[in-house]
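Colleague: below are the sequence and a predicted model; questions follow.
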Amino acid sequence: MSGSAKVTCLECSAVNRVPVDRLTAGPKCGVCGAKLTDGKVRALDPKALDKATKSDDLPLLVDFWAPWCGPCRMMAPQFEQAARMLAPNARFAKIDTQDFPQVSQKFGIRGIPLLILFRGGKEVARLSGARPAQEIADFVRSHSAASAR
């Protein structure tokens, strides 16, 4: 990727253009000032999810989870670790399927935890079940390289 990348702020949903060579410099949202590629997992609502999955040039891995789900809670620290491992080249977010059941319907989710990788406005791949950080990172790397071709 050369030039600039579109990166949706996962705090305010503003779409930012960031020079690719500045992704490692800790770019901030031009609207709200939130960090865009800091390796933190952000909680999304359906509107922010929709905008980010359609607009972003960087890979976005979304964890579909619920607070009552034991495996989801168990995987949360691993998901956060994988987010730090892959920053700034990929971003991680989560959406609560209990609070937003329409998201489960929209994406045809039958079980959680479910990870869906998005890039360039498209769903690239899915990975179901609780996974360790290294496996999550390997999943993103393998599918991001394939989708960049």
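Modeller: Everything's here; your move.

Colleague: C-alpha only now, for contacts and for neighbours.
Modeller: OK.

Colleague: next, the contact list for the residue nearest to residue 90 when sequence neighbours are not counted, please.
Modeller: Nearest residue to residue 90, sequence neighbours excluded (Cα to Cα, 6 or more residues apart in numbering): residue 59, at 4.9 Å. Taking Cα atoms under 8 Å, 6 or more residues apart in numbering, we find residue 59 in contact with 89, 90, 91, 117, 118, 119, 120, 140, 144.

Colleague: ok, and here's another one to check against it:
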Amino acid sequence: MNNEPHIAFEQVVLERSHQRPVIVLFGATWFSPCRVLTTTLESLHRERPTLFELVLVDTEHEFVLAERLGIRGIPRLQLFVDGVMTAELQGFRAAVDVREFLDLHLRGR
């Protein structure tokens, strides 16, 4: 998992997504739905650590990146595969919904 400040998006997300899928969660630490979704994703990542890489982007600190990528609302989850965003979820989702999203989009990996 990567949550370092001022991430180099192209290197951390796009390049690494050629090796394995990368899930990016855009959120804010002060916003309760983002904290809950972060906990859910971290738990799912611990269950299947080789299935995907998890990157957390705090939009309060990475506002330029969020604006450049068109992030208007949080939380927002985006899945990158082979350098391309292939799926996304907007808004808070229950753990079962996030698991279904992963199963649907990462099937066969």
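Modeller: That came through fine. Small disclaimer: the values here were computed from a predicted structure and weren't measured.

Colleague: report the TM-score for the pair.
Modeller: The TM-score (TM-score structural alignment, normalised by the length of the second structure) is 0.83; 106 aligned residues with a Cα RMSD of 1.9 Å.

Colleague: re earlier: want to throw the contacts of residue 59 of the first structure into a markdown table with neighbour count and secondary structure?
Modeller: Converted to a markdown table, the contacts of residue 59 of the first structure look like this (neighbours: other Cα atoms under 10 Å; DSSP: H, G, I helix; E, B strand; the rest coil):
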| residue | neighbour count | secondary structure |
| --- | --- | --- |
| 89 | 18 | coil |
| 90 | 24 | coil |
| 91 | 28 | strand |
| 117 | 23 | strand |
| 118 | 26 | strand |
| 119 | 23 | strand |
| 120 | 18 | coil |
| 140 | 28 | helix |
| 144 | 21 | helix |
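
Colleague: give me the most central residue, the second structure.
Modeller: Centroid-nearest residue in the second structure: residue 24, 1.9 Å away (criterion: Cα atoms, centre = their mean).

Colleague: can you find the partner of that one in the first structure?
Modeller: Using TM-score structural alignment, the equivalent of residue 24 of the second structure in the first structure is residue 62.

Colleague: returning to what we had before: distance of the residue nearest to residue 90 of the first structure relative to residue 73 of the first structure?
Modeller: Residue 59 of the first structure sits 23 Å away from residue 73 of the first structure, taking Cα to Cα, to the nearest Å as the criterion.

Colleague: same question for residue 142 of the first structure.
Modeller: 25 Å.

Colleague: map residue 101 of the first structure onto the second structure.
Modeller: Match for residue 101 of the first structure (TM-score structural alignment): residue 63.

Colleague: before we move on, what about residue 136 of the first structure?
Modeller: So residue 136 of the first structure corresponds to residue 98, using TM-score structural alignment.

Colleague: helices and strands around whichever strand or helix holds its match, which ones?
Modeller: For residue 98 of the second structure, the host element (DSSP states H and E) is helix 95-105. Applying 3 or more Cα pairs under 8 Å, 6 or more residues apart in numbering; DSSP states H and E, one finds that helix 95-105 of the second structure makes contact with helix 32-47.

Colleague: from the chain's centroid, how far away is the helix it packs on?
Modeller: 10 Å (Cα atoms, centre = their mean, to the nearest Å).

Colleague: mean shift of it relative to the first structure?
Modeller: Between helix 32-47 of the second structure and the corresponding residues of the first structure, superposition yields a mean separation of 1.5 Å, by mean Cα distance after the TM-score superposition for the first structure.
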